[in-house]
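Participant: Sequence below, structure please.
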Amino acid sequence: MKDLSAVLCYVDFSGIFDRNPASPRVARLQALAEVLFRPEGVTLDLGDGPRQYVAFERSNSMSRMGRLSFLRADLWETVRRRIMLDLELGQCQLSKLYAYNGLMLSTGARVEGIEIDRPHRVIVVDNHALQRSARVITVEDVGGTDSVRRYQRVERVEDFSVTEFDGEGLVSKEYAARLNKTLGGRHTSFQIRLPFVKGMLHQVDFHDFFRSAGTTHLTDLWGVKHPVAKVDVILTKSMFKGHGWLAENGKSWEDYWAAFRKYRHALYVTNVSKERPQGFTQLNYQFLTTLSMTGEEFRPRDLPDGWEHSPKEDARQWLTKATETEYYKLRADGDIAPQKKQLVF
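Facilitator: The predicted structure follows:
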């Protein structure tokens, strides 16, 4: 197969299904888009003649951007089996299945020649859970009809469990050096993808640690012992999304690697740690939803919607202050926007 462009294509649905169909234009676009989701697929000519294409997988980032991949229908089952490592699924949560299969569409560097599948090299261990209690604010259902429910705000103390090292594992100092040699640079953390595996590996010299502790073997999630000297990657259960499906199919960790080799999978590195400390880092919604933060700490109510002077002149600190200050400097620059007197956020 010479060119994947005639096999796999990406369709951007942003601004279509999340719009009100009362608009004739939106209604027309939605009707056209729905045709793509017929069971028999849709006929497209992507340069290889007319062929049938069917809806395929999407990564998490594709879901957020409203994008979906379409695959040539005659290859759909073959590719699905490669992604699924020949596992057969019973009942499952479709959103998770799509997300885990979509890991194969992550953008990353394919790393070969490092014997990732060598026996004992990669093991999976369980995550410990931390039990805590805290006062929470939530809502309770207080009645209503099936289509319209009524809720009330409540505050109470709840017990909850926190998964430790969620999505995080370890990579040995020696193996991290091999990864760096292949990737270039001197990194200590690696965001990885393997079939049904995602997460971050942090470099730790655990060979030396276990040697000094007199530990010679590590026991994995299935009770199998592995010589410490042969282990280079320690995954946590939360990183291995296929654990339940592997058990459901009566297969072992060795069977996983057999299918891995059969379908010529490889380790992919999708991101790495910075080689030098950064002054700023990108913030996302997950930080904001988990922080114990008041509205005033996020942004005081008395602040203006538009600035006539730099936010830096305000002695207080709030979450968006640095961003607003940088934006003010950018917009207030005489060479960029000399006509701007008030900057609205």
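Participant: From here on, just use CA atoms for contacts and neighbour counts.
Facilitator: Noted.
Participant: Outside of the strand or helix carrying residue 160 itself, list whatever touches it.
Facilitator: With elements taken from DSSP states H and E, the one containing residue 160 is strand 149-163. With Cα atoms under 8 Å, 6 or more residues apart in numbering as the contact definition, strand 149-163 has outside contacts at 127-144.
Participant: State the next helix or strand along the chain beyond that strand.
Facilitator: strand 168-171.
Participant: Quick check: what element follows that next one along the chain?
Facilitator: Per DSSP H and E, the helix or strand that comes after strand 168-171 is helix 173-183.
Participant: in that next one, what's buried?
Facilitator: 173, 175-177, 179 (16 or more other Cα atoms under 10 Å).
Participant: try stretch 139-155
Facilitator: Under 16+ other Cα under 10 Å, stretch 139-155 has no buried positions.
Participant: Could you pull out the strands in the stretch 151-300 of the chain for me?
Facilitator: 168-171, 189-194, 197-203, 217-219, 225-227, 233-236, 267-272 (DSSP state E, counting those that start in this stretch).
Participant: packing partners for the fourth one?
Facilitator: Contacts of strand 217-219 with other secondary structure elements, assessed using 3 or more Cα pairs under 8 Å, 6 or more residues apart in numbering; DSSP states H and E, are made with strand 225-227.
Participant: ok, now the last one?
Facilitator: Taking 3+ Cα pairs under 8 Å, 6+ apart as contact, the helices and strands that strand 267-272 lies on are strand 109-111, strand 189-194.
Participant: what's the answer for the longest one, then?
Facilitator: Contacts of strand 197-203 with other secondary structure elements, assessed using 3+ Cα pairs under 8 Å, 6+ apart, are made with strand 168-171, strand 189-194.
Participant: one more to put side by side:
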Amino acid sequence: MPLHGTRRTAVARTAAALAVLPLTVMPATPANAATVTVAADGSGNHTTIQAALAASAPGTVINIKPGTYRGQVSIPASKPGITLQGTTGTSGDIVITGSTPASTAGTAGSATVLNLAKDTTVKGLTIANTYAAHDSQALALYAGGDRQVYRNVRLLGYQDTFLSWGGTGASQVRQYVYKSYIEGAVDFIYGNGALVIDSTTIRSLDRGSTNNGYITAAATHSGNRYGILITRSTLTGPSAARTVALGRCWHAGGAADAIGQVLVRDSALGGHIRQAGAWQDMSGFSWKTCRFTEYNNTGAGTSTGTADRPQMSGTTAAGYTAQNYLAGSDGWNPVQ
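Facilitator: Predicted coordinates for the structure are as follows:
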């Protein structure tokens, strides 16, 4: 981040842990959908996910057997309705991994999974970017399509792990992440989409510093009411107490109308979250130019009354539900 121009100062990186999420019951395969199987050992229809995507029509369900799959997986906008799903229900069994930085490949080129298609579902697998030179953003997931769902996934990275991006202007994509795990250190959940992260573990990595990074960096267009919602989730990490910020204000490309919106609600906040300075300035823009709030959180990292921890009222919070973030003009509701 930003998508164009010079990125912020590089910081140290630790290796992404490969903790396995517990077994989750997977939703049924869509009726009458074409189905293909990917297996690295040759026991399926294809040995790589990208080969399966190239051969598949929109709406295909791609079952992925256990293994490690290296290199970028790209789902183009021309193939909506694709499902990528691990066959075991345990996300650590199927790992899609890369180690490409944006400094050499650009933002989209660095993403281990580049998903530009609408109506896609990804479940039961891991997406990782293990770039370790510590000098560039390096995305695990670039989510650039509307109405995308991610269930029981692990997103592992360090700087800019997960981007939700609808392009410049007020155009907005929607994504729903449920019962998953997201890991990083610097702006690792970011973008201008309407993004709901629900019932998910969000782990901040330890940089060994009094500044252990920022969880979010929203660039929500001023014309859009909703940006990033973290709800019913757990914010954790090995970092020292009060060294991690909830986020900072990203005016993408210096755009004055990128007035980021983030709400953290009904979640458990670990003691690694800052009291003073929980929301941070960025690139000369004050965090107060953005729309940052909290509501009904618990845990050691909750606000103790500092002036820079704005709390949303219950009346206002009634209009900032996961369903409202994702409804758009078509009433989309994937919320569990």
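Participant: Fetch the TM-score of the aligned pair.
Facilitator: With the length set by TM-score structural alignment, normalised by the length of structure 2, the two chains reach a TM-score of 0.23; 135 aligned residues with a Cα RMSD of 6.7 Å.
Participant: Deepest in the core, which of the strands of the stretch 151-300 of structure 1 is it.
Facilitator: Mean neighbour count (mean count of other Cα atoms under 10 Å) peaks for strand 233-236 among the strands of the stretch 151-300 of structure 1, with a mean of 24.
Participant: Give me the packing partners of it, helices and strands only.
Facilitator: strand 122-125, strand 168-171.
Participant: looking at these, which is closest to residue 34 of structure 1?
Facilitator: The closest of those to residue 34 of structure 1 is strand 168-171. By Cα to Cα, the value is 39.0 Å.
Participant: Which parts of the stretch 51-200 of structure 2 are strands?
Facilitator: 61-64, 67-70, 73-75, 83-86, 94-98, 113-115, 121-129, 141-143, 148-156, 162-164, 174-178, 181-184, 186-191, 194-198.
Participant: burial measure for residue 54 of structure 2, as a count.
Facilitator: 12 (other Cα atoms under 10 Å).
Participant: do you know how far residue 264 of structure 2 is from residue 75 of structure 2?
Facilitator: 30 Å (Cα to Cα, to the nearest Å).
Participant: ok so, going back, take the helices and strands packed on strand 233-236 of structure 1 and lay them out in JSON lines including distance to residue 64 of structure 1.
Facilitator: Below are those laid out as JSON lines (distance: least, Cα to Cα, whole Å):
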{"stretch": "strand 122-125", "distance to residue 64 of structure 1": "30"}
{"stretch": "strand 168-171", "distance to residue 64 of structure 1": "23"}
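Participant: of all those, which lies closest to residue 253 of structure 1?
Facilitator: Of all those, strand 122-125 comes closest under Cα to Cα, at 8.5 Å.
Participant: after the closest one, next one along is what?
Facilitator: strand 129-144.
Participant: could I get the helices and strands packed on strand 267-272 of structure 1 as CSV with distance to residue 247 of structure 1?
Facilitator: Listed next are these as CSV, based on distance: least, Cα to Cα, whole Å:
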stretch, distance to residue 247 of structure 1
strand 109-111, 28
strand 189-194, 18
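Participant: right, so of those, which gets closest to residue 82 of structure 1?
Facilitator: Per Cα to Cα, nearest to residue 82 of structure 1 of these: strand 189-194, 12.3 Å.
Participant: Just want the angle from the closest one to strand 197-203.
Facilitator: 150 degrees (axes from the mean of the first three to the mean of the last three Cα atoms, to 10 degrees).
Participant: Determine the set of other helices and strands touching strand 189-194 of structure 1.
Facilitator: Using 3+ Cα pairs under 8 Å, 6+ apart: strand 189-194 of structure 1 touches strand 197-203, strand 267-272.
Participant: Strand 267-272 and the longest one, what's the angle between them?
Facilitator: Spelled out, it's strand 197-203 of structure 1. Using the same axes, to 10 degrees: strand 197-203 of structure 1 against strand 267-272 is 70 degrees.
Participant: now strand 197-203 of structure 1 against helix 173-183, angle please.
Facilitator: 110 degrees.
Participant: State the number of residues packed around residue 55 of structure 2.
Facilitator: Around residue 55 of structure 2 there are 10 residues (other Cα under 10 Å).
Participant: ok, it - contacts?
Facilitator: Contacts of residue 55 of structure 2 (Cα under 8 Å, 6+ apart): none.
Participant: try residue 264 of structure 2
Facilitator: Here residue 264 of structure 2 is in contact with 229-231, 293-295, 297 (criterion: Cα under 8 Å, 6+ apart).
Participant: now do 6 Å
Facilitator: The contact partners of residue 264 of structure 2, taken as Cα atoms under 6 Å, 6 or more residues apart in numbering, are 230, 294.
Participant: distance of it from residue 164 of structure 2?
Facilitator: In terms of Cα to Cα, residue 264 of structure 2 sits 17 Å off from residue 164 of structure 2.
Participant: And the helices and strands packed on strand 197-203 of structure 1: which comes nearest residue 31 of structure 1?
Facilitator: strand 189-194 (36.0 Å).
Participant: For that closest one, which outside residues touch it?
Facilitator: Against strand 189-194 of structure 1 from outside (Cα under 6 Å, 6+ apart): 198-202, 267-273.
Participant: CSV please, covering the helices and strands packed on strand 189-194 of structure 1 and showing distance to residue 70 of structure 1.
Facilitator: Formatted as CSV, those follow (distance: least, Cα to Cα, whole Å):
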stretch, distance to residue 70 of structure 1
strand 197-203, 23
strand 267-272, 22
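Participant: ok, back up a step: and the helices and strands packed on strand 233-236 of structure 1: which comes nearest residue 60 of structure 1?
Facilitator: Going by Cα to Cα, the one of these nearest residue 60 of structure 1 is strand 168-171, 18.2 Å.
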